[in-house]
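[1] Sequence first, then the predicted structure:
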Amino acid sequence: MLDANLKTQLQGYLTRLQQPIELVAALDDGAKSAEVRELLDEIVALSDKITLREDPTGSARKPSFVVQRVGQPMGIRFAGIPLGHEFTSLVLALLQAGGHPPKVDADVIEQIKALPGKYAFEVFISLSCHNCPDVVQALNLMAVLNPNVSTTMIDGALFQNEVEDRQIMGVPAVYLNGELFGQGRMTIEEIIAKLDTGAAARDAEKISAKEAFDVLVVGGGPAGSAAAIYAARKGIRTGVLAERFGGQVMDTLGIENFISVKATEGPKLAMALEEHVKEYGVDIMNLQRASALVPVDGGIEVKLENGAVVKSKTVVLATGARWRNMNVPGEAEFRTKGVAYCPHCDGPLFRGKRVAVIGGGNSGVEAAIDLAGIVAHVTLLEFDSQLRADAVLQKKLRSLPNVDIIVSAQTTEVTGTDKVNGLKYKDRVSGEEKRIELEGIFVQIGLVPNTDWLKGTVNLSPRGEIEVDAKGQTSLPGVFAAGDCTTVPYKQIIIAMGEGSKASLSAFDHLIRTSAA
């Protein structure tokens, strides 16, 4: 199951085990159970602190296995074969069950330990999903720290009957005590916040009590991270408000145009950004959504949805962008019930089915190419009269036998009952209304800036982008902006970083000039 290189790496990690652990397997006579047994045997052979035993009655899901300390049951179960993106989840579970300290703030650990009640989580994942491991790892850690928490990772492709019964059409899908708890990527802080209902009020009180910052960055993506680092390096008091540190980068799988880095993945880059920002002692306030920007004497106030107010002498807006919706009937109703936005995450759930991709740019064509290798058939619909993707991508797409391309197509409605069963579109040439029967729709039509909360405060373009000058200055003195939320062309990670650095330097220049005056 594991190649020699991976075994060597894993063996090195397992030397960090401080306490003996055991793997308890629930297996049957199937081929997948044999693969799990092979994987577990290989792991056991790498450390004398790991033992394996079988308990056929331990779970109705076979194959599955539990990771726990010897003599101390823990609620960590893997139902399936945790390879692919989930191999890291398995490694961390082994280490943490074996006593290796987690890299989590002490406050978070105390919150987890103090959670009242019983929590039985189930996480449906796909092994190609790059967002799923974050959720699996967060819940595994909670199970290590709190005996009242149990969690099971379930490979949706392996336990397809459960996926069908629960009508799961998007991963990660998290169930708590049998009820849907959440879908999509969630950090451990976000999960705790949903369980600890008093956390928001406590956070608001702490945040409001903070002294005024010299530079406050709103947004934790590439632009915001760069702005924070450049400000902190000047030795001034710097804070970051982030709804989700990493921003849109967290939803990006492959990154191959970040200069000097041949290839990486979005979550890895986001983690590196956060670690770099933390090195400079920046005050990071994560999971915070801004609701208003208010100029006051001596600076700016940023109001948050939880009621907190953050004060600063200058502000850098780096709120990024989000997936653009089609805004047609049925889209919102059937989101996670057939309407999806991440082909890498949710594609495996549509294996053998018919799907559509909306959008003929690079993202749409790349999605169609990826999906064609999984699903039965892909129909790509483009509003324009021709595809806008790079020629090499179009050539690849047209070579695939299970792909149809429809241009001049305006999607008008998503149809379905309990889940998607088709879509309607208008032929923009003939005016004819048409319908396609399918079971999944992947929307890939670009991004919309996260600037709704700024209307009436700073000048916005007709597209909702923050208007900035060559130095990143907005229409409001002391407020600068950078990245995908601005009018700067070409929404690229490397451009956002440059613009974030520039906006931060401009904010510092503003501080110098206003304090001198």
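    Structure received.

[2] hey, let's count contacts and neighbours off CA atoms from now on
    Noted.

[3] Identify the residues contacting Arg61.
    Listed by CA atoms under 8 Å, 6 or more residues apart in numbering, the contact partners of Arg61 are Ala26, Ala79.

[4] Excluding chain neighbours, what is closest to Phe258?
    Distances taken as CA to CA, 6 or more residues apart in numbering put Ile494 closest to Phe258, at 6.3 Å, once the chain neighbours are dropped.

[5] second one coming, line it up with the first:
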Amino acid sequence: MLDTTMKSQLQTYLQKVTQPYEIVATLDDGEKSRELWSLLSEIAEVTDKITLRSDGIDERVPSFAFKRAQGGASLCFAGIPLGHEFTSLVLALLQVGGHPPRVSDEVIEQVSELEGEYHFETYYSLSCQNCPDVVQALNLLAVLNPNIRHVAIDGALFQEEVDRRQIMSVPSVYLNGEPFASGRMGVEEILTKIDTGAAQRDARKISEREPFDVLVVGGGPAGAAGAIYAARKGIRTGVAAERFGGQVLDTMGIENLISMAETEGPKLARALEENVRDYNVDIMNLQRASALLPAVEPGGYHEIRFDSGASLKAKTVIVATGARWRELNVPGEKEYRNRGVAYCPHCDGPLFKGKRVAVIGGGNSGVEAAIDLAGIVGHVT
């Protein structure tokens, strides 16, 4: 399953595992079960911290779960997490084994203190570039809090289940058996939805900040560049964004960006954020601007208000809110979004296997989508 290079890289990563644990697989005699067992066997071969078992009794086959001797870490993969989800698998292997996650102590504390029982199910496809963020975020929650369970499900392998729940876009997340959310989400966004007081607490903290010299509204490439250039001059700079990375996060392939032949949108967005943080720029994520109140007097502070109830002041405001995907604005489009109306053929295509699909758009993007779908669906118009 893994080539020599991937095995070598995996062995290097798994040296960071400090706590032993078991991987318990639920299998049958099918081809996919044999493929999964082969993958898990290769993983277990490169470290003595992981023990492999095949006596699982999960309802989904093939699947595998993580089991620590001291309990906790209730997470499971139903399917074979390769493609875009291989990174999710590697991170799960590390975090279950005690490697510290790359989130703030404040977030770890917030997750650990969540009360109640949370059973998350995430449906993904191996070609979806938006799915790994959601899978990784929910896996992390399951690692940090024993009351949280997460199952990541490959929709292409469990088509009957997908059809029964009428899932027509990925990632789609269920919580305790009910629809929870769809689309890209990170840890902070998920916490905002399940920790009902989090948004209000964050809004208060943001409003208490001192006025900035420069406040950038928008977290895409333009906003990131503006923030970096301001901060390099020693100017106190902040960035407020609905989601840092902007539309870049939804872009699968980016080519011929200066200095790199090709990259992926989420990878570029992470690099942008790291670069901005290197200059101690204050990044305030999940903040959608709703109003700009200009300064009353020359030299005064402008005020930005947000949907969350927060507000910020700054001497200079840079508006870099970018663009959004174009919509048709026809009857039924919003009502059936993620229920038959989709915008990402790479992500959602596998869910329409064998079905008749119409692609709206005659430009190069439309043609590319039709070609990609032709190998999956029954018919493309």
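    Structure received. Here the structure is a predicted model, which means the values were calculated and not measured.

[6] TM-score of the superposed pair?
    After superposition, the two chains reach a TM-score (TM-score structural alignment, normalised by the length of the second structure) of 0.98; 378 aligned residues with a CA RMSD of 0.9 Å.

[7] what's the neighbour count on Glu297 of the second structure?
    When neighbours are counted by other CA atoms under 10 Å, Glu297 of the second structure registers 8.

[8] Gly246 of the second structure reaches Gly220, doesn't it?
    Yes. Between Gly246 of the second structure and Gly220 there is a contact at 4.6 Å, judged by CA atoms under 8 Å.

[9] okay, and the common contacts of these two?
    Joint contacts of Gly246 of the second structure and Gly220 (CA under 8 Å, 6+ apart) are Gly322.

[10] Count the neighbours of Glu275 of the first structure for me.
    With other CA under 10 Å as criterion, Glu275 of the first structure counts 12.

[11] My error: substitute Thr381 of the second structure in the last question.
    For Thr381 of the second structure, using other CA under 10 Å, the count is 9.

[12] The second structure: which residue goes with Ser515 of the first structure?
    Using TM-score structural alignment, Ser515 of the first structure has no partner in the second structure.

[13] Against which helices or strands is the helix or strand that contains Ser515 of the first structure packed?
    In this assignment (DSSP states H and E), Ser515 of the first structure forms part of helix 493-516. In terms of contacts (3 or more CA pairs under 8 Å, 6 or more residues apart in numbering; DSSP states H and E), helix 493-516 of the first structure is packed against strand 213-218, helix 222-232, strand 309-317, strand 479-481.

[14] now those as a markdown table including distance to Tyr13 of the first structure?
    Converted to a markdown table, these look like this (distance: least, CA to CA, whole Å):
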| stretch | distance to Tyr13 of the first structure |
| --- | --- |
| strand 213-218 | 37 |
| helix 222-232 | 30 |
| strand 309-317 | 40 |
| strand 479-481 | 42 |
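
[15] nearest to Ala242 of the first structure, of the ones you listed?
    strand 213-218 (6.2 Å; CA to CA).

[16] on that earlier part again, which position in the second structure pairs with the residue nearest to Phe258 of the first structure?
    Checking TM-score structural alignment: Ile494 of the first structure goes with nothing.

[17] Stretch 119-135 of the second structure: end-to-end distance?
    13 Å (CA to CA, to the nearest Å).

[18] So which residues of the stretch 1-150 of the first structure form strands?
    21-26, 50-54, 64-69, 72-79, 119-125, 149-155 (DSSP state E, counting those that start in this stretch).
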